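Enquirer: Sequence plus the predicted model coming up.
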Amino acid sequence: MTIRRFGAEGGTGTGGQHLPFARAVEAGGWLRVSGQTPMRDGEVVEGGIVEQTTIALDNCVAIMREAGYELEHVTHVSVILTDARYFQSFNKVFAQYFGAHPPARICMVADLVVDCKVEVDVTCYKGD
């Protein structure tokens, strides 16, 4: 089995910090996208949960498309919110992306190491 790594050289995090992990890894038709936050060019985009969710999901979709996957290939999403009160607003944005192809999902509340409201990772599958 071949393993492909996307962005294996690592990205840039807040303050120019080098991130020592791949954006995504593909093996056997599966793609795992690393957790995405509402960052652009290595900096968190300030805003409410709707804006931050949109950016985090857009970041996931951009990485998926780079690897040749689309939203209908998403099988599971993990979500971390920093406040349970964000849940309903997050769900509204989530439904705009996945309404036609809802994946399995877990959503939890926890602190994040980046000062933002949400982090999202996705798992995709595309058979031969």
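Expert: Sure, I can see it.

Enquirer: contacts and neighbour counts: CA atoms only from here.
Expert: Fine.

Enquirer: if we look at stretch 47-64, which residues are touching it?
Expert: Residues outside stretch 47-64 that contact it (CA atoms under 8 Å, 6 or more residues apart in numbering) are 23-24, 31, 33, 36-39, 45-46, 70-71, 86, 89-90, 93-94, 116-122.

Enquirer: Drop anything exposed from those residues.
Expert: For the contacts of stretch 47-64, a burial check counting by 16 or more other CA atoms under 10 Å picks out 23-24, 31, 33, 36-39, 45, 70-71, 86, 90, 93-94, 116-122.

Enquirer: How much space separates Q36 from C107?
Expert: Here Q36 is placed at a distance of 14 Å from C107 (CA to CA, to the nearest Å).

Enquirer: In helices, which of the contacts of stretch 47-64 appear?
Expert: Counted as lying in helices by DSSP state H, out of those, are 89-90, 93-94.

Enquirer: burial of the closest residue to G42 other than its chain neighbours, as a residue count?
Expert: Using CA to CA, 6 or more residues apart in numbering and skipping the chain neighbours, the partner closest in space to G42 is G13 (4.6 Å). Neighbour count for G13, taken as other CA atoms under 10 Å: 17.

Enquirer: structure B:
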Amino acid sequence: MTIRKIETSQAPAAIGPYSQGIRAGEFCFFSGQIPLDPATGEVVAGGIEAQAERVMANMEAALAAAGLTFEQVVKTTIFLTDLKDFAAVNAIYGSRFKAIPPARSTVQVAALPKGVSIEIEWVAYAGK
């Protein structure tokens, strides 16, 4: 099996010793994206809606770097610092998955990097 790194400047650079994504065989595993503006490396201003929109834009950029779209995402995990944000995040998230939504887990966590409110990691299928 061939393993290769997925990387793009259109999504935030890794802020630690990890890759934005890894393709292993027919699957692509993506590290969690937080609401960082890829141009500045700063957290986007605004509330949970602005943060969720930025995370989804970062996801789209990372997927595109692998030649994929949201339609090929098969599993996601959403991390929220407050489950009261679930409905707002769900609406934004759901707008990206038109056909078959992926399997998903959503969990509340005590804290996330850089004090953000949301992080999403995912797996996509790159096979035929």
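Expert: Happy to help now that I have it. As the structure is a computational prediction, the values presented were derived from the model and not from experiment.

Enquirer: in what helix or strand does A124 of the second structure lie?
Expert: For A124 of the second structure, the host element (DSSP states H and E) is strand 118-125.

Enquirer: That strand corresponds to what range in the first structure?
Expert: The aligned range for strand 118-125 of the second structure in the first structure is 118-125, by TM-score structural alignment.

Enquirer: How far does that stretch sit from its chain's centre?
Expert: Here the centre of stretch 118-125 of the first structure is set off from its chain's centre by 4 Å, with CA atoms, centre = their mean, to the nearest Å.

Enquirer: which residue packs closest to G29 of the first structure, ignoring adjacent ones?
Expert: K126 (5.0 Å).

Enquirer: which residues sit in contact with the one you found?
Expert: Residues near K126 of the first structure by CA under 8 Å, 6+ apart: 29-30, 69, 73.

Enquirer: now swap in A65 of the second structure and tell me
Expert: 6-8.

Enquirer: now, among the ones in helices among the contacts of stretch 47-64 of the first structure, which is nearest to L112 of the first structure?
Expert: Within these, the smallest distance to L112 of the first structure is 16.3 Å, found for F90 (CA to CA).

Enquirer: any idea how far the closest one is from T123 of the first structure?
Expert: From F90 of the first structure to T123 of the first structure the distance is 19 Å (CA to CA).

Enquirer: Which helix runs longest in the second structure?
Expert: helix 48-65.

Enquirer: Give me the buried positions along the helix or strand just after that helix.
Expert: Sequence order places strand 73-80 as the next helix or strand after helix 48-65 of the second structure, per DSSP H and E. Across strand 73-80 of the second structure, burial judged by 16+ other CA under 10 Å covers 73-80.

Enquirer: and strand 73-80 of the second structure, how far from the chain's centre?
Expert: 7 Å.

Enquirer: do the same with stretch 61-76 of the second structure
Expert: For stretch 61-76 of the second structure - counting by CA atoms, centre = their mean - the centre lies 9 Å from the chain centre.
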